[in-house]
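Asker: Sequence plus predicted model, see below.
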Amino acid sequence: MRSGLIVSAMTMLSRVMGLVRDVVVATFLGAGNGADAFFVAFKIPNFLRRLFAEGAFNQAFVPVLSEYSTQRTQQEIRELLNAVAGSLTAVLALITAVAMVAAPWLVWVFAPGFGRDPEKLALTADMLQLTFPYLLLISLTAFSGSVLNTWNRFAVPAFTPVLLNLSLIGSALLLMPLMKEPAMALAWGVLIAGAAQLVFQVPFLLRLGLMPTPWPNFAHEGVKRILKLMVPALFGVSVSQINLLLDTVLASLLAAGSVSWLYYSDRLVELPLGVFGVAIGTVILPALSRRHAEQSADHFAAMLDWAIRTVLLLGLPAALALAILAEPLLITLFHYGAMTDHDIAMAAMSLRAYSFGLVAFMLIKVLAPGFFARQDTATPVKVGIVAMVANMVLNLMLIWSLAHAGLALATALSAFLNAGLLGYLLHKQKVLVFQPGWGRYGVQLLGGCVLMSALLGWLSPAWNEWLDWGLWQRIRWISLLVVLGAGIYFAWLVALGMRWRHFRIAG
């Protein structure tokens, strides 16, 4: 729990800075062609980052590294780190070089609708040539973060994303006035951020004596195991990201601004997802891997149960609050400069659809490690394929009537299918064993959510009133609603006997 709080605090700082970044981008670019072009140019390497770095690579690398850390010598650990770092660098350097040459074709594949506007397509391709090297830099950063997490140094990797947001904010404020095309400044900011995040990790690896000397060695036993685990994990852990990418592809075919509306609404959902879901998933993966290596099945099951309870404790009220306060949140954060009333209304539609799936997104983050910690990547890939096919079908069913909001709703529904199947299979394999007290726990959460929702719905003014207010009046009101909503929710839980000690568990 302590490790989770550390990661949550650092992630909260990162996400808040990310919202500041998005406020700056919305103010300068709104939801026009420049914003659409940047979001696609950033989404492509960012999507691959989540596959290679935070997704498949992390889930395959951490269990193997945890096993080495408990069963192998220091020399063998260093040899593994050297081989993995070198092999990762070689593969991603090649991919990056090819992608930079093929940038126009990549844009056409990922955003085919941009082909109707040659200028928009060309701008996106130019930006992609600057943003794609971020994949190499951030993947090596994720490698370093995985090493630090395995040695229980969670704060540094969790803080590192703050540098991306600071770089983009600085680029928007300092470089935009100097550029003929303002959006290009953000592409430079992505490249600068990748280098800054990697360099930031180095002193902490040196302090642990774990700074690798990269040298490709695909024949190394550990590298071969990681590659074997990575291939199916590409689908198993990253289905939600693939689904979001499919949303972008289809959104590019819809009305101008659709890509941006989905982006702004997704960013708000990413705040609780990163602060709670990703944070809990980050700290339990190495802990579960150690429990599996030690053959401690009871502790493994108890830790999974703890993770699910914690996700529901925080995810349910967050999802309800996002849905109830969709327009007020978007207005307070983004309704400045180039962002129009119409943009707010459209983004609120997709925000409500995404918020419906927030709990499922978070559950995937904590259930998938239950498989990967046991080096089982075959089961999640089967589940992932089912969920991805379901998402494609739902996209085609819902896009006609709900447009961009239909894409968001399809992603949410497929996430529930994904999480449900993962939980069912873990329970069937007797890996997930629900601990006593779930009936009382459910009553506590349900009552708190009902009270919080009623209070927010009663106190929040109509959203068109928010449009007439200035910045500080909006901030005062949204802060009041957040504090009162959280206050009544947690007061109810305490009144019904929930205490901090109920969430203590040894890692």
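Answerer: Received it, and whenever you're ready, just let me know what you need.

Asker: Only C-alpha atoms from now on, for both contacts and neighbour counts.
Answerer: Will do.

Asker: And Phe416, how far from Ser240?
Answerer: 10 Å (C-alpha to C-alpha, to the nearest Å).

Asker: what's near enough to touch Ala405?
Answerer: Residues near Ala405 by C-alpha atoms under 8 Å, 6 or more residues apart in numbering: Leu262, Met349, Ser350, Ala353, Ile399.

Asker: In contact with the last one, which residues?
Answerer: By C-alpha under 8 Å, 6+ apart, the residues touching Ile399 are Ala405, Gly406, Leu407.

Asker: now Glu76, nearest residue through space, not along the chain?
Answerer: Tyr68 (7.6 Å; C-alpha to C-alpha, 6 or more residues apart in numbering).

Asker: roughly how far apart are that neighbour and Ala99?
Answerer: For Tyr68, the distance to Ala99 equals 34 Å [C-alpha to C-alpha].

Asker: Scan the contacts of Ala405 and report the most crowded one.
Answerer: Among the contacts of Ala405, Ser350 has the most neighbours (other C-alpha atoms under 10 Å), with 28 neighbours.

Asker: Nearest residue to that one in space, ignoring adjacent ones along the chain?
Answerer: Using C-alpha to C-alpha, 6+ apart, the nearest residue to Ser350 is Ala405, at 4.3 Å.

Asker: Where does the one you found fall, secondary structure wise?
Answerer: helix 378-428 (DSSP states H and E).

Asker: after that helix comes which helix or strand?
Answerer: Next element after helix 378-428 (DSSP H and E): helix 438-459.

Asker: And that following helix, how far out from the chain middle?
Answerer: Centroid displacement of helix 438-459 relative to its chain, using C-alpha atoms, centre = their mean, to the nearest Å, is 26 Å.

Asker: this is the comparison structure:
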Amino acid sequence: MNLVKAGGTIGGLTFVSRILGFVREMVFSRVMGASAAADLFVFAFTIPNQLRRLLGEGAFSQGFVPLFARLVGKDGDLDDAKRFAEEVQAVFLPALILITAIFAIGMPFVVAAIADESWREDPVIFGQAVELTRITFPYLIFIALVSLFSGILNSLSRFAVAAFAPALLNVALVGALLLFDQGGLVTARAMAWGVIAGGVIQLATLVLATRHAGLKLKLLPPRMTPRVKELLKLMVPATIAAGGYYISQLFYLKFATRLPDGSLVYLSQADRLNQLPLALIGSAIGVAILPAISRHIGAAEVKQASNVQSRATELAMLLTLPATIALITIAEPVMTTLFEGGRFSEEDAAMSGRVLSYMVLGLPAYVMIKILAPGFFARKDMKTPAIITMSTLGLAVAIWFAFIDEMGIIILPIGTAIAAWINALTLYALLHHRGHFSFEPWLVTRLLKQLLCAGVMAAILYYLSGVFAEWFAADGLRKAASLGLTCGVGGSAYLALAWIIGAMDKKDILLLLGKSKFKESK
């Protein structure tokens, strides 16, 4: 497998989706502001959206892909794999419909359990939260099926359509914002229905792509076959293990609803910036390496499996470290440029920037979890990462309870970052102890060089943010120009220095430029 090109394909198309996500957030902030209605939509969308992230980027990709790939014949025959996918669809579709119906009926209890007491005691806010969440929750049906069809395509190394599909949701939500731009509950309700429209469009696109790949799934009566049972056994711990960050976002709702209006908006915007490198780098590479690691382990090629993770770590940190340092150094100018305007004030943008600067402290750890966890999943060890994730999540919740009243909103991203680092370090320690993966000297050297380059870039960004201080406080065009110049100069300096001192694999760069052929070993 061509790791660099596969990761590049997934990352590149995910980048398109994330850019549209930024467009959505920019329009959203100007139309809705940091208002109570904006918080209501964020609340209603977060519940099914985090389940989407768990299913699409966690349980299904980590559990389904190895099983489906195992059933593909050596000559490319897909009959047995197709039957397995049909068995999964037959069980999951009615289960999803039943779960959605139960949640729709019991939504007042769900909202009461998740939201803080201040929301529960306000009948207007509580009623609106229940209404909007009832509208958005059926999105889970469509997006879970999208995860099934994405898993099929990824198993066949057809990454493009699955990586692009999330962009369609952003198109639907931007359309709702532009058509109903008066703000308040009217716009929030329109966006809730836009979530459902986006799910329908995504599913239709993935079904067509799967048929184009030669697989047309039939609707079978539900039956719990041995292979479906095996998938379920893998999925439950994989959901927990790969989705610690996303599970923590659900806990955010509990704590953020006790904070002032706009807190959910600030967290959502910061998460949008944090998710860009996490999705482009961590999730993209994690999806790309799982089939390769599974194949090497199946062939008893332990060294080759470890090498895949080493190459993934090198490539991921080359991009993650500068992204982290940049978002910490110029968080406020970034948020001011992107979101300030309309109903979203300068003070709102400054608060979003402060939240972002703390949230990205855990970004390298989040990405490493995506790279390290497949080392367990490919060996069908789902329990160990799950136990680690639940333990570190418990630590984060304890931190939030202890300091939320004293520190306010910033303790939420700080607690998550602490938990993520402990999670990543524990995963690595166990893989190293078992002889499955170790940071070899060449990798440690390269990572230290990347850190040096990122430090130089941080100094440049800090200096330029002072030079352009007046422009950052001016109109939108000059803000965008100053941000573009600052990031462009800082990023160019990072890449140039990384190339000169050997902080990157030059063969990977030549490969991306089409001037070299891929080799999986170092």
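Answerer: Structure received. The structure displayed is predicted, hence computed values, not measured ones.

Asker: Overlay the chains and give the TM-score.
Answerer: The TM-score (TM-score structural alignment, normalised by the length of the first structure) is 0.96; 507 aligned residues with a C-alpha RMSD of 1.9 Å.

Asker: mapped onto the second structure, which of the contacts of Ile399 of the first structure hold?
Answerer: Here is what carries over to the second structure from the contacts of Ile399 of the first structure, by both residues aligned by TM-score structural alignment, their matches' C-alpha atoms under 8 Å: Gly406, Leu407.

Asker: Return the residue of the second structure aligned against Ser350 of the first structure.
Answerer: Using TM-score structural alignment as the criterion, Ser350 of the first structure maps onto Val355 of the second structure.

Asker: my guess is that match meets Asp271, correct?
Answerer: No: counting by C-alpha atoms under 8 Å, Val355 of the second structure does not reach Asp271; the two are 9.0 Å apart.

Asker: now the counterpart of Ala420 of the second structure in the first structure: how far from Ile385 of the first structure?
Answerer: Using TM-score structural alignment, the partner of Ala420 of the second structure in the first structure is Ala415. Distance of Ala415 of the first structure to Ile385 of the first structure, computed by C-alpha to C-alpha: 12 Å.

Asker: SS state for the residue nearest to Lys224 of the first structure when sequence neighbours are not counted?
Answerer: Of all residues not flanking Lys224 of the first structure in the chain, Phe218 sits nearest, at 6.5 Å (C-alpha to C-alpha, 6+ apart). Of the three states, Phe218 of the first structure takes coil under DSSP: H, G, I helix; E, B strand; the rest coil.

Asker: for Phe218 of the first structure, what are its contacts?
Answerer: For Phe218 of the first structure, the contact set (C-alpha under 8 Å, 6+ apart) comprises Ala83, Ser87, Lys224.

Asker: Hmm, the second one is touching Trp215, no?
Answerer: The one in question is Ser87 of the first structure. Yes: under the criterion of C-alpha under 8 Å, Ser87 of the first structure makes contact with Trp215 at 6.8 Å.

Asker: now the host helix or strand of Leu232 of the second structure: which residue numbers in the first structure?
Answerer: Leu232 of the second structure belongs to helix 226-242 when assigned by DSSP H and E. Mapping helix 226-242 of the second structure onto the first structure (TM-score structural alignment) gives residues 221-237.

Asker: do the same with stretch 480-494 of the second structure
Answerer: Under TM-score structural alignment, stretch 480-494 of the second structure corresponds to residues 475-489 of the first structure.

Asker: Repeat that for stretch 332-343 of the second structure.
Answerer: Stretch 332-343 of the second structure covers residues 327-338 of the first structure once aligned (TM-score structural alignment).

Asker: Residues contacting that stretch, please?
Answerer: With C-alpha under 8 Å, 6+ apart, stretch 327-338 of the first structure has contacts from 19-20, 22-23, 26-31, 322, 341, 344-345, 347-348, 463, 466-467, 471, 474-475, 478.

Asker: on that earlier part again, and the residue nearest to Glu76 of the first structure, what's its match in the second structure?
Answerer: Using TM-score structural alignment, Tyr68 of the first structure pairs with Leu71 in the second structure.

Asker: Hmm, its match is touching Asp80, no?
Answerer: Yes: contact status for Leu71 of the second structure versus Asp80: in contact at 5.9 Å, counting by C-alpha under 8 Å.

Asker: returning to what we had before: check the mean deviation of the helix holding Ala405 of the first structure from the second structure.
Answerer: Once fitted to the second structure, helix 378-428 of the first structure is off its aligned match by 1.1 Å on average (mean C-alpha distance after the TM-score superposition for the first structure).

Asker: Report the angle between that helix and helix 221-236.
Answerer: Relative orientation of helix 378-428 of the first structure and helix 221-236, computed by axes from the mean of the first three to the mean of the last three C-alpha atoms, to 10 degrees: 70 degrees.

Asker: now helix 378-428 of the first structure: how far from the chain's centre is it?
Answerer: 17 Å.

Asker: do stretch 156-165 of the second structure as well
Answerer: 16 Å.

Asker: Pull the residues that contact it.
Answerer: Contacts of stretch 156-165 of the second structure (C-alpha under 8 Å, 6+ apart): 6, 9-11, 13-14, 16-17, 69, 150, 153-154, 202, 205-206, 209.

Asker: Nothing else from me, thank you.
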